[in-house]
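Peer 1: have a look; sequence and predicted model below, questions after that.
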Amino acid sequence: MDLISIIGTILAFVVIIVGTILKGSSLDALWNPAAFVIVFLGTLAALLVQNHGKVLKHALKMMAMVYRPPQHRPADLISRIVGWSEISRRQGLLGLEPQIEAEPDPFVSKGLQLLVDGGEPEAIRGVLEVDLETREAIDLAGAKVFEMAGIYSPTLGIIGAVMGLMAVMQNLADPSKLGHGIAAAFVATIYGVALANLFMLPMSARLKSLINKQTRMREILIEGLVSIAQGDNPRQIESRLQGYVA
């Protein structure tokens, strides 16, 4: 669990609530059903038009990564690769077969299987790089969903504000309704801007950062497996892979 991300999300809500109180407004002023429908459902509608259903489903699954990110420990991975290299030198590539079944990551197990099957170094690199690029493209598409939500929601907030002001203009004959109507109109703007800048855009940026780290880990793995297939010395492999950590 990423405590920093959780604190950031809670702080985002606190900023809006405390800011509203300090400005002398009531918390009831932050709730407006019409503004909610326009901004939140309008943003969802735009995303549904733009994205395939599978992309949206994957994006929802990726939300968990923000608060429970995968562990990226390059030093540990390099240590494991060096261990595999030592096993292959002592027992041959078939000695790595038990490692395949014990490996929870499908990408790692596929790479080890290619290695055990005696694949040529460049063939192993080619297969794994295609998998890497495909997975990265899928994950980046999921992260972009949140980025686009951060672009659409402020615009929909403005639309909500304009629609609210239109309703106010229709009630100019009743001054008692003007103050409440104008306040309600700008709630949509708050929803749109807050949704974008406190949640969607930061979430997209965080996911892209995690995707980049995951890609780097897989690049280390590919380079290590290819080095093992070439029969390189374990110490040489470790020295080469340390460059990724730096």
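Peer 2: Perfect, I can see it now.

Peer 1: C-alpha only now, for contacts and for neighbours.
Peer 2: Will do.

Peer 1: can you tell me the element residue 24 falls in?
Peer 2: Residue 24 is located outside every helix and strand, with elements delineated by DSSP states H and E.

Peer 1: next up, a second structure to put side by side with the first:
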Amino acid sequence: MLGIIGIVLVFVMVFGGYVLAGGKMAIIIKALPFELMMIGGAAVGAFLISNEGSVVKHAIRDMSKVFKGPKWKPEDYRDLLCLLFELIRLARSSPVALEEHVENPEESAIFGKYPKIAADANSVELICDTLRSVSMNYDDPHQVEEVLDKRLERMQAHALHPSHALGSVADALPALGIVAAVLGVIKTMASIDQPPEVLGKMIGGALVGTFLGVFLSYAFVAPFAAKMKATIDDDFHFYQLIREVLVANLHNHSTNICIEVGRQNTPSHFRPTFVDLEDALKSVKQAS
């Protein structure tokens, strides 16, 4: 909702202010399709040249984050803590019974209770790989923590690639606007024998290119890239929570302490309250 409000506000304030100041929209409207074709087409072409197909698809998909916000909501963090609680408790009471859940998470009754988490490959792989390594006696907390940190760094760098690519387009748009403006000046110079009122409109049309490049860059593409990055960073706290709980487990803290470590390391706007989490864990205990 805030994204839509922001877009409407940008158009109303910029063009509304221009019209109220006595500006004529006719020149902008006449030049806009051609300038947009040159600037927008060049920007899209440069984006395709500099990125792989997977990044392009990822960037298009991530643009929805501007309007949808983070994938993981506060209730998902609560569910994740409940899932980890069940898995850790099972690992300590019956390591053999844990294997079927780790080796076949898609058929696991425990993962099945949390379909949104089970559908996220990164979450499932991170949990299962770490618990599997413990069952293989690779249980040095410091080594596992280092492995998890490197893995999370790679995941985050991959997730942020589309926002960085879109940021590069934002940086290029003002220059592409100048390119379009220069072409407009060339066109104007070729008609130097025309009356001043005709030349004035042609120069005005050329300057639309400079305006459009800067406008698209700083009012749309750069904010989109920044919002994508902020949303991805927010979503990444979900995976950091998995790391915190599983590393605490390797330090042989009690199961409840491991979960509380994860809860307290969750950002405040996603963190379930102590009471809410306790109620959820009681339900888990009663159901098992």
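Peer 2: It's in. Computed from a prediction, not measured in an experiment: that's the story for all the values here.

Peer 1: now residue 138 of structure 2, nearest residue through space, not along the chain?
Peer 2: In space, residue 138 of structure 2 comes closest to residue 144 once its chain neighbours are excluded; the distance is 7.6 Å by Cα to Cα, 6 or more residues apart in numbering.

Peer 1: is it true that that neighbour touches residue 246?
Peer 2: No: Residue 144 of structure 2 is beyond contact range of residue 246, at 9.3 Å (criterion: Cα atoms under 8 Å).

Peer 1: more neighbours, these two?
Peer 2: Set side by side, residue 144 of structure 2 and residue 246 show more neighbours around residue 246, with 26 against 18, by other Cα atoms under 10 Å.

Peer 1: the more buried one pairs with which position in structure 1?
Peer 2: The alignment partner of residue 246 of structure 2 in structure 1, by TM-score structural alignment, is residue 225.

Peer 1: need the contact list for that match.
Peer 2: Each residue near residue 225 of structure 1 by Cα atoms under 8 Å, 6 or more residues apart in numbering is listed here: 81, 111-112, 115, 124.

Peer 1: how does it look with 10 Å?
Peer 2: Counting by Cα atoms under 10 Å, 6 or more residues apart in numbering, residue 225 of structure 1 touches 81-82, 84-85, 108, 111-112, 114-115, 121, 124-125, 128, 219, 231, 237.

Peer 1: and for residue 150 of structure 1?
Peer 2: 43, 144, 192-204.

Peer 1: looking at neighbours, which among those residues is most surrounded?
Peer 2: residue 192 (29 neighbours).

Peer 1: and it, what pairs with it in structure 2?
Peer 2: Checking with TM-score structural alignment, residue 192 of structure 1 has residue 213 as its match.

Peer 1: ok, its match touching residue 41?
Peer 2: No: here residue 213 of structure 2 does not reach residue 41: they are 11.7 Å apart, not a contact under Cα atoms under 10 Å.

Peer 1: which residues are common contacts for the two?
Peer 2: With Cα under 10 Å, 6+ apart as the test, residue 213 of structure 2 and residue 41 both reach 35, 176.

Peer 1: and the longest helix for structure 1?
Peer 2: Ordering each helix of structure 1 by length in residues (DSSP state H) puts helix 121-169 first.

Peer 1: give the aligned equivalent of residue 17 of structure 2 in structure 1.
Peer 2: Using TM-score structural alignment, residue 17 of structure 2 lines up with residue 19 in structure 1.

Peer 1: what's downstream of the one helix or strand that match maps to, the next helix or strand?
Peer 2: Here residue 19 of structure 1 sits within helix 3-22, counting by DSSP H and E. Per DSSP H and E, the first helix or strand lying C-terminal to helix 3-22 of structure 1 is helix 33-36.

Peer 1: and that next one, how far from the chain's centre?
Peer 2: Taking Cα atoms, centre = their mean, to the nearest Å, the mean C-alpha location of helix 33-36 of structure 1 is offset from the chain mean by 28 Å.

Peer 1: repeat that for stretch 76-92 of structure 2.
Peer 2: The answer for stretch 76-92 of structure 2 is 26 Å, by Cα atoms, centre = their mean.

Peer 1: how about the helices in structure 2?
Peer 2: 2-20, 25-50, 53-62, 65-68, 74-93, 95-103, 109-112, 115-118, 121-135, 141-189, 196-216, 222-250, 255-264, 274-287.

Peer 1: how about the fourth one: buried residues?
Peer 2: Judged by neighbour count (16 or more other Cα atoms under 10 Å), helix 65-68 of structure 2 contains these buried residues: 65-66.

Peer 1: swap in the fifth one?
Peer 2: Under the neighbour-count criterion of 16+ other Cα under 10 Å, helix 74-93 of structure 2 has 74, 76-88, 90-91 buried.

Peer 1: repeat that for the first one.
Peer 2: Buried residues in helix 2-20 of structure 2, defined by neighbour count with 16+ other Cα under 10 Å: residue 3.

Peer 1: same check, this time on the second one
Peer 2: Buried positions in helix 25-50 of structure 2, judged by neighbour count with 16+ other Cα under 10 Å: 27-28, 31-32, 35-36, 38-40, 42-43, 47.

Peer 1: now swap in the third one and tell me
Peer 2: Within helix 53-62 of structure 2, the residues that count as buried by 16+ other Cα under 10 Å are 55-56, 58-59, 62.
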